[in-house]
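>>> I'll drop the sequence and a predicted model, then ask my questions.
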Amino acid sequence: MGKLWRVDPYGDTQFNEQEARAALGEITDLLQLCADAAQTTAVTDLAVLLKSCATTPGSYLWFIGD
């Protein structure tokens, strides 16, 4: 099972650089599930954020729920 399923839509979720690197491997499969351009753009933006976190030592990526 991947990392992205752990993102809580209602609470906060934090990825460290190792978790972000692992989640990057899920982007290709996630892109195949996109139903429209807006979803594709969102996943592409997510990939940029994950890559930035994965390549910056000591960084974290926070997902803030509602």
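It's in. Residues are numbered from 1 along each chain as shown.

>>> when you work out contacts or count neighbours from here on, use the C-alpha atoms and nothing else.
Will do.

>>> residue 17 - how many residues pack around it?
Per other C-alpha atoms under 10 Å, the neighbour tally for residue 17 reads 21.

>>> quick one, what contacts the closest residue to it other than its chain neighbours?
With sequence-adjacent residues excluded and distances taken as C-alpha to C-alpha, 6 or more residues apart in numbering, residue 17 is closest to residue 54, at 4.3 Å. Contact analysis of residue 54 by C-alpha atoms under 8 Å, 6 or more residues apart in numbering lists 16-21.

>>> try residue 57
Taking C-alpha under 8 Å, 6+ apart as the criterion, residue 57 is in contact with residue 17.

>>> so it, which of the three states?
Assigned by DSSP: H, G, I helix; E, B strand; the rest coil, the conformation of residue 57 is coil.

>>> and it, how close does it get to residue 12?
21 Å (C-alpha to C-alpha, to the nearest Å).

>>> second structure follows, compare the two:
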Amino acid sequence: MGIELELHSGRPARKGASRSTLLRGSYEHGEALARALDTLDRHGPGKLGWVDPYGDTLFNEQEAQVARQEITALVQGCTDDQQKAALLDLAELLEACGTTPGSYVWFMGD
């Protein structure tokens, strides 16, 4: 199980056409990111708990700004270097999304 990430300039299309909006991808931390996010309460108040490790989840720029605030606590509580690297990479994408009007972060679970 892993979660790949992509930052898109607009809402990504599901079938191949999403490459036209792709700004950046993160594919190397999938399993570590899934483990880090697995610790979150799926029914809690945070946005990152919404991420489906087996399906796709999209965050728009407003959701990304809120989710970015959750990363600090996750990194501080993390003892695994791979998970920290995954969370810091996610933080960069969320930050970029939050400052790019109309953009989305696409979490692709498997």
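Sure, I can see it. Please read all numbers here as calculations on a predicted model, not as lab measurements.

>>> what ranges do the helices span in structure 1?
Secondary structure of structure 1 (DSSP state H): helices located at 17-24, 27-32, 37-54.

>>> in a markdown table: the ones you listed, plus distance to residue 65 of structure 1.
Shown next, in a markdown table, are those (distance: least, C-alpha to C-alpha, whole Å):
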| stretch | distance to residue 65 of structure 1 |
| --- | --- |
| helix 17-24 | 18 |
| helix 27-32 | 20 |
| helix 37-54 | 15 |
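
>>> distance to residue 44 of structure 1 added to the contacts of residue 54 of structure 1, as a markdown table?
Converted to a markdown table, these look like this (distance: C-alpha to C-alpha, whole Å):
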| residue | distance to residue 44 of structure 1 |
| --- | --- |
| 16 | 19 |
| 17 | 18 |
| 18 | 19 |
| 19 | 17 |
| 20 | 14 |
| 21 | 15 |
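
>>> compare those residues and tell me which is most surrounded.
residue 20 leads the contacts of residue 54 of structure 1 on contacts (other C-alpha under 10 Å) with 24 neighbours.

>>> I'd like to know how far the aligned residue in structure 2 for that residue sits from residue 70 of structure 2.
Taking TM-score structural alignment, residue 20 of structure 1 has residue 64 as its aligned residue in structure 2. Separation of residue 64 of structure 2 from residue 70 of structure 2 (C-alpha to C-alpha) stands at 10 Å.

>>> now do residue 103 of structure 2
In this view, residue 103 of structure 2 and residue 70 of structure 2 are 19 Å apart by C-alpha to C-alpha.

>>> of these two, which one has the most company?
Shown here are residue 103 of structure 2 and residue 70; by other C-alpha under 10 Å, residue 103 has more neighbours (25 against 14).

>>> quick one: map the more buried one onto structure 1.
Aligned by TM-score structural alignment, residue 103 of structure 2 pairs with residue 59 of structure 1.
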